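**Student:** quick one, structure for this:
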Amino acid sequence: MVARILAAHMVCFAEFDDASQWKILHPYNKESSVKSEIVPFGILQFDETKTAEMIHILDNYGQYAPQDKDGKPLPFVLYCDGLSCERADGAQRARINGGDHWARLEMIEPAIQEWHRRLMFVQDTFDELFKFESHREKGTLYNIKQYFDHKGVSSNIMECFNKATELLHFATKGFTVVAAMELLGVQSVDATPDALPSTASDRRDFLMSLAADIVNMIYEKPNTMEILEDEPAQGDFQYCSCKMDIGGVMVYCSYTKCRKGQWFHIDCLGISLEDVPEGDWFCSEDCKSLKNSGKKKCKSAISDRFRDLKKEYAHRLLWRGLNDLARADAVSENDGTRMIRHWKFDLMEFYEKHHPKYFVYAHRLLTNVGGAVSERL
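**Tutor:** Sure, this is the predicted structure:
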């Protein structure tokens, strides 16, 4: 994706500005190149907020399901938004005791449409980076919107999805080119870097290496610390690895967010009190390292004053923008493998941004793809 952008906007890489060169092939390229036939089902006058009427909707769609030789329905995917998926699940639960596969609505597998997932991703991006207070700060998304007259863009992405993504992609491509110019040490898109190789094959390798450098520069490692430090689910006895109230002497792990039990029976540990040191004691090396990393917070807070916040903002915007470009490209190419890869990546996103419904459906989709449903589906 980065190489495509540079080839389209930098003169020194213009020879590679051919979309066919960057097409990512997948097993169903041939089938995907044929335009689908759109068959309208008409408008159903039912209220999906009511379970009984949602059942009628699924029954209506279910009549189009193909059958095997025994008359059993071959399930198909019903794409919808997160709320409609939830309502479809409710309708299927209401019919769980139906007499056959059709009555149990087993011919339908609700799934969140890719567009709705992208909508969520772009909305989260704008919630974080599109602020009116930053309209005077050069290079911010709001400033770019005003300077280049991107009309109709607001913070409510549902109302302006196409215009919002146009702005995001416009800014992303600009930031990508600026990053390349900085790494190459050139001042304009027309300049030729001194390090540019003389042969076409070497220039292409040079371009790919430059693209990789840009991605590595802005790559954001998923934040797993929040999940690691989450409180464990409440139960009858939360302590020790045995989770049993067996009495006896216990020792305390000095990492206050220990997920393994906090208090431990010395019998379960196979140690005696003499083995427990004075001062801090840790049940594992993980807890010890997490405790020690916490001691550095005061120092890091002081160093925050010296952070390059504008650079961090640019990297963040570039990372989010390239991610959305990659998602849009996967959908336009009908590349299921890449779409599934994005769903895996977004599990952390849904967790961090507090989208539990999408988090659950992402798990469900990945489980289905992993073998819970037929390969055909």
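
**Student:** use CA for all of it now, contacts and neighbours both
**Tutor:** Will do.

**Student:** tell me, how many residues neighbour the nearest residue to residue 22 once chain neighbours are set aside?
**Tutor:** Leaving aside its sequence neighbours, residue 22 sits nearest to residue 4 (C-alpha to C-alpha, 6 or more residues apart in numbering; 6.8 Å). Under the neighbour criterion other C-alpha atoms under 10 Å, residue 4 is assigned a count of 21.

**Student:** ok, now residue 283?
**Tutor:** Residues contacting residue 283 under the criterion other C-alpha under 10 Å number 20.

**Student:** again with residue 138
**Tutor:** For residue 138, the count of nearby residues is 12 (other C-alpha under 10 Å).

**Student:** again with the one 3 residues further on
**Tutor:** The number of residues packed near residue 141 is 25, by other C-alpha under 10 Å.

**Student:** residues contacting the nearest residue to it once chain neighbours are set aside?
**Tutor:** Setting aside the residues directly before and after it, residue 141 is nearest to residue 130 in space (C-alpha to C-alpha, 6+ apart), at 5.5 Å. Residues counted as contacts of residue 130 (C-alpha atoms under 8 Å, 6 or more residues apart in numbering) are 140-142, 155.

**Student:** contact partners of the helix or strand where the residue nearest to residue 22 lies?
**Tutor:** Secondary structure here is read from DSSP states H and E; on that basis residue 4 sits in helix 2-9. Contacts to helix 2-9, defined as C-alpha under 8 Å, 6+ apart, come from residues 13-17, 19, 22, 173, 176-177, 180, 189, 207-208, 211, 214-215, 322.

**Student:** pull out the buried members of those residues.
**Tutor:** Buried by 16 or more other C-alpha atoms under 10 Å: 13, 16-17, 173, 176-177, 180, 189, 207-208, 211, 214-215, 322, out of the contacts of helix 2-9.

**Student:** now the helices for the stretch 1-150 of the chain?
**Tutor:** Here the stretch 1-150 of the chain has its helices, by DSSP state H, counting those that start in this stretch, at 2-9, 29-32, 51-62, 82-94, 114-129, 141-147.

**Student:** what does the third one rub up against?
**Tutor:** I take that to be helix 51-62. Helix 51-62 has contacts (C-alpha under 8 Å, 6+ apart) with 44, 46-48, 87-88, 90-92, 94, 102, 105, 107-108.

**Student:** state the distance from residue 225 to residue 290.
**Tutor:** Spatial separation of residue 225 from residue 290 under the definition C-alpha to C-alpha, to the nearest Å is 9 Å.

**Student:** for residue 342, see how far away the residue nearest to residue 22 is.
**Tutor:** Per C-alpha to C-alpha, residue 4 is found 20 Å from residue 342.

**Student:** quick revisit: and the buried ones among the contacts of helix 2-9, which is closest to residue 122?
**Tutor:** Here the nearest of the buried ones among the contacts of helix 2-9 to residue 122, counting by C-alpha to C-alpha, is residue 322; it sits at 11.5 Å.

**Student:** next up, for comparison:
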Amino acid sequence: MPLLVAMIQASLPAKLKRAGHNIIEKRLGTILSIIFFTRAPRKYNFVQATLSVELWRQGCTHKLFQTLNRLGITQGLQTARAHVDNIAADHDNCLVQWKTSVESSDNRNHKKAVRRVSQTGDEGYGVCWDNVQINPHCKHQGKDKKAEFLLWALSFACNNRVPTLHLMDTTTIPACQLIPCIIPQHHDYAELKNLMVYLTMKILMQHLPVMDPMKRHVPRRKHQYSTEMCNKSEVVNLGVLEANPASTAGVIQIMQHLHAYVPEPNGQVLPILCSGDGLSVERMVHAKRARVNGESKMHRLQGLVETPQEFHKEILLLQDTVNMLYSGSSIASRGSLAHMKVFYNHRSMSTDVKQNVQHAWDLIEFTTEAYVTMFAKTILNLDTISDVPANFPSTGRMEEKVEYLRRLAEQIVDFCWLAPKKEDIRKVNASAKSSAIFPEESYGFCCCDEEKEEPMIQCCSYQCPFSWYHLACVGLDEAPTDDWFCCDDCEVDGTYIYCRCHKRKGGEMIQCALKDACRNQEWYHKSCLSDNTFPEVWYCCDECALETEHDDYVLNYTKALMWRGLNHLARRFAVRHGEGETMKSHWKMDLLEFWSSRHHKYLNIAQQFLTGVSGFLSERLRHDMTWNRVANVHGKEGANIGMDLLNEFLNNEFKDMLLRSRGRYTPKQVQRCAQMSGAFGKQIDRLITDGGLGDLVQGNGSKTRHANKKDVLDFVKEFQKDLLFVYHPGRYHRGFEEYAYSTGIKSPDLLGRKLRKTAEVMDMWKNITD
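**Tutor:** Model prediction:
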């Protein structure tokens, strides 16, 4: 044997290396495996068996199996199927072990508490499912035989990376009391603004050479579970269930199948999360209500707690953006979304986002980065983006440079900031307090919730929930001349209604010449302004300076595009980094958009989700629903995705594998394809790669990033004369004449009544099941 190995090794070039891997050792092992397989095929067949399973997954023909088997490279097709059946037979062993671990880790009554006693993988888990639609090709069609499609359900389980079994499983709050908790407040928009500033800083460091050295010095965003979110998720594919998810009976069958994996420590059902897209969540709610008369929690399907996911919500919001900002008639209007699509060759992007999500995302991401970079160049008065700004602290400390970058990013975000008015949110809250069918129109100001013909005074705290008060309601006869605060909390919170920074700090301030009619913040700290020259009549912006009745509809479009784009970037960043609290905050803001865009299904789903994580569900489930709602299939930082997106990947892989079966959709073949897709198939791919049979090199997106950076540079050069960020009244993009983007809440009183009614229904069903 040593002589044989030495002879074969000597016949190969000793210095052959590629991509850091020794190809000689891999090929030597392959040659020896063929020799061993030829000598004793029943004993030495690991390499051939692995290759056979991989070829079966790729749908290779019987003739190819036969040919390669005779060459000693693989085993036969029947043997490959036997290997697949043996592997698939134990596909859920890992999940069964998780269930056993959870059940054995608790010895107390779960009505009181659930505890975690070890660190051996008993942190818990959740399941996810979605429908699978297969369109089989009908060879012979006629009046009585037409093409049909198969509708099944694919499911998987995923471990919890954030432990929650030590948290309480009782103490819940009625949904009607939680309505104020599901409506976005000032701190939600403050957090969104901070995230937008952080993302804007990253864009500027990417595209402005003078900002590039700061990449290592800008602190990364971290949260309490940042380390756990970098861990790789364990995914167990549960196969395909041939039940129709479009019917209530089919969904009940699916949930019964998944309920078998719900842990029951001490005979008590321990509910787990069951994730899905918006439609799946809605059907799960209907299925559980249809089984409300079941004799036990298992029969009532109460072991599965439905929760919506992030990917399909992202598609819905992207579609809203495309509907709002894309028009074919504006294709010749420079700077519009339609023009950018053609000018930068994003031809694959269509107005139907769900058919090409990635292409729509690429266009929105590129346009947002291009607009941010162009705006920075404009306000810094640079000839090219390679120039150094006149007021840049080139000789200063790195902390001063980072602060300069932050202030620049804040100025960019302030330019396009279009958050809803505080009084609209107040109206929603006030209307939701009453259970009357037709209450009077709610009032968005003052703590009295009443509209009176009395003088009012404004609290100078930017975080004040009411903002304006009647003088009589706060015990004043007349308004004071100095800054006034409604309470001690507002007086000490450090925020200010004036200036871009909204911070209470010393220093001289200057007022816009339009005073109360100013389109922005009216009063500004001089230290917060980039311009150091202040004439006797000073205007804060071009819009105020021109004082015209006409509007600049191109500028309105520009602000809307940047606002929508930064919102999309912020939501995807939160998902990628597993920022549970941030995702929850985004759902609150999206609830208002679902209402304004008439997405009533997602409005109900958003309210159910937010009510659950706010106190309607137990502490353990709230923590699960907040932090264990994403998966990380690569185990890298910033690589988390929604459970529904992971299901889409498994779904597509399963359908591709099944289509290679050439129409033989037998139950056995369906389960083989379902159970061999996903994580196990990827392990086979890696095994073959490392075993010496070729490298499957995966791209890291560097080429795409380089092309995007090049296009952003081209945009800055090409469109610098279009003055997209300078106020010019009367101009517009074709298809967007008189365009004005508003984030105001439509019919806030009606929204408040709708939220109240849904909350009452949730409480009713909970009282029935409890």
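
**Student:** after superposition, what is the TM-score?
**Tutor:** Here the TM-score for the pair of chains, by TM-score structural alignment, normalised by the length of structure 1, is 0.79; 325 aligned residues with a C-alpha RMSD of 3.0 Å.

**Student:** make JSON lines out of the contacts of helix 51-62 of structure 1 and add neighbour count and distance to residue 311 of structure 1.
**Tutor:** Supplementary listing: the contacts of helix 51-62 of structure 1 in JSON lines, determined by neighbours: other C-alpha atoms under 10 Å; distance: C-alpha to C-alpha, whole Å:
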{"residue": "44", "neighbour count": "11", "distance to residue 311 of structure 1": "51"}
{"residue": "46", "neighbour count": "13", "distance to residue 311 of structure 1": "51"}
{"residue": "47", "neighbour count": "12", "distance to residue 311 of structure 1": "49"}
{"residue": "48", "neighbour count": "19", "distance to residue 311 of structure 1": "47"}
{"residue": "87", "neighbour count": "18", "distance to residue 311 of structure 1": "44"}
{"residue": "88", "neighbour count": "26", "distance to residue 311 of structure 1": "45"}
{"residue": "90", "neighbour count": "17", "distance to residue 311 of structure 1": "47"}
{"residue": "91", "neighbour count": "23", "distance to residue 311 of structure 1": "49"}
{"residue": "92", "neighbour count": "22", "distance to residue 311 of structure 1": "50"}
{"residue": "94", "neighbour count": "15", "distance to residue 311 of structure 1": "53"}
{"residue": "102", "neighbour count": "18", "distance to residue 311 of structure 1": "57"}
{"residue": "105", "neighbour count": "25", "distance to residue 311 of structure 1": "52"}
{"residue": "107", "neighbour count": "25", "distance to residue 311 of structure 1": "51"}
{"residue": "108", "neighbour count": "23", "distance to residue 311 of structure 1": "47"}
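
**Student:** nearest residue to residue 110 of structure 1 in space, please, no chain neighbours.
**Tutor:** Counting by C-alpha to C-alpha, 6+ apart, residue 110 of structure 1 lies nearest to residue 78, which is 4.8 Å off, once chain neighbours are set aside.

**Student:** surely the one you found meets residue 108?
**Tutor:** Yes: counting by C-alpha atoms under 8 Å, a contact exists between residue 78 of structure 1 and residue 108, whose distance comes to 6.3 Å.

**Student:** any idea what residue 509 of structure 2 aligns with in structure 1?
**Tutor:** In structure 1, no residue is paired with residue 509 of structure 2 according to TM-score structural alignment.

**Student:** what's the distance between residue 509 of structure 2 and residue 403 of structure 2?
**Tutor:** Residue 509 of structure 2 sits 21 Å away from residue 403 of structure 2, going by C-alpha to C-alpha.

**Student:** show me what residue 368 of structure 2 aligns to in structure 1.
**Tutor:** So, by TM-score structural alignment, residue 368 of structure 2 is matched to residue 172.

**Student:** check which helix or strand that match maps to.
**Tutor:** Secondary structure assigned from DSSP H and E places residue 172 of structure 1 in helix 161-184.

**Student:** what's in contact with that helix?
**Tutor:** 2, 5-6, 9-10, 119, 122, 141, 144-145, 150-154, 157, 187-189, 193, 195, 210-211, 214, 314, 317-318, 321-322, 325.

**Student:** filter the residues you listed down to the buried ones.
**Tutor:** Neighbour-count burial within these applies to 2, 5-6, 9-10, 119, 122, 141, 144-145, 153-154, 157, 189, 210-211, 214, 314, 317-318, 321-322, 325; the criterion is 16+ other C-alpha under 10 Å.

**Student:** the match of residue 368 of structure 2: how many residues sit nearby?
**Tutor:** The burial count assigned to residue 172 of structure 1 is 26, neighbours taken as other C-alpha under 10 Å.

**Student:** what's the separation between it and residue 39 of structure 1?
**Tutor:** In this structure, residue 172 of structure 1 lies at 37 Å from residue 39 of structure 1, with C-alpha to C-alpha as the measure.

**Student:** skipping adjacent residues, who's closest to the aligned partner of residue 152 of structure 1 in structure 2 in space?
**Tutor:** Matched across to structure 2, residue 152 of structure 1 falls on residue 348, judged by TM-score structural alignment. Leaving out its chain neighbours, the residue that sits closest to residue 348 of structure 2 by C-alpha to C-alpha, 6+ apart is residue 359, at 6.3 Å.

**Student:** and that neighbour, what's its match in structure 1?
**Tutor:** Under the alignment by TM-score structural alignment, residue 359 of structure 2 pairs with residue 163 in structure 1.

**Student:** how many other residues sit next to its match?
**Tutor:** Close neighbours of residue 163 of structure 1, defined as other C-alpha under 10 Å, add up to 16.

**Student:** before we move on, what about residue 120 of structure 1?
**Tutor:** Taking other C-alpha under 10 Å as the neighbour definition, residue 120 of structure 1 ends up with a count of 17.

**Student:** the residue nearest to residue 348 of structure 2 and residue 708 of structure 2: what is the separation?
**Tutor:** When distance is defined by C-alpha to C-alpha, residue 359 of structure 2 is 13 Å away from residue 708 of structure 2.

**Student:** what sits in contact with each of the two?
**Tutor:** Common neighbours of residue 359 of structure 2 and residue 708 are not found (criterion: C-alpha under 8 Å, 6+ apart).

**Student:** all the helices of the stretch 451-600 of structure 2, residue numbers only.
**Tutor:** Taking DSSP H, counting those that start in this stretch, the helices of the stretch 451-600 of structure 2 run over residues 488-492, 542-546, 553-576, 580-596, 600-611.

**Student:** and residue 18 of structure 2, what does it touch?
**Tutor:** Residues near residue 18 of structure 2 by C-alpha under 8 Å, 6+ apart: none.

**Student:** how about the one 10 residues further on?
**Tutor:** Residue 28 of structure 2 makes contacts with 8-9, as judged by C-alpha under 8 Å, 6+ apart.
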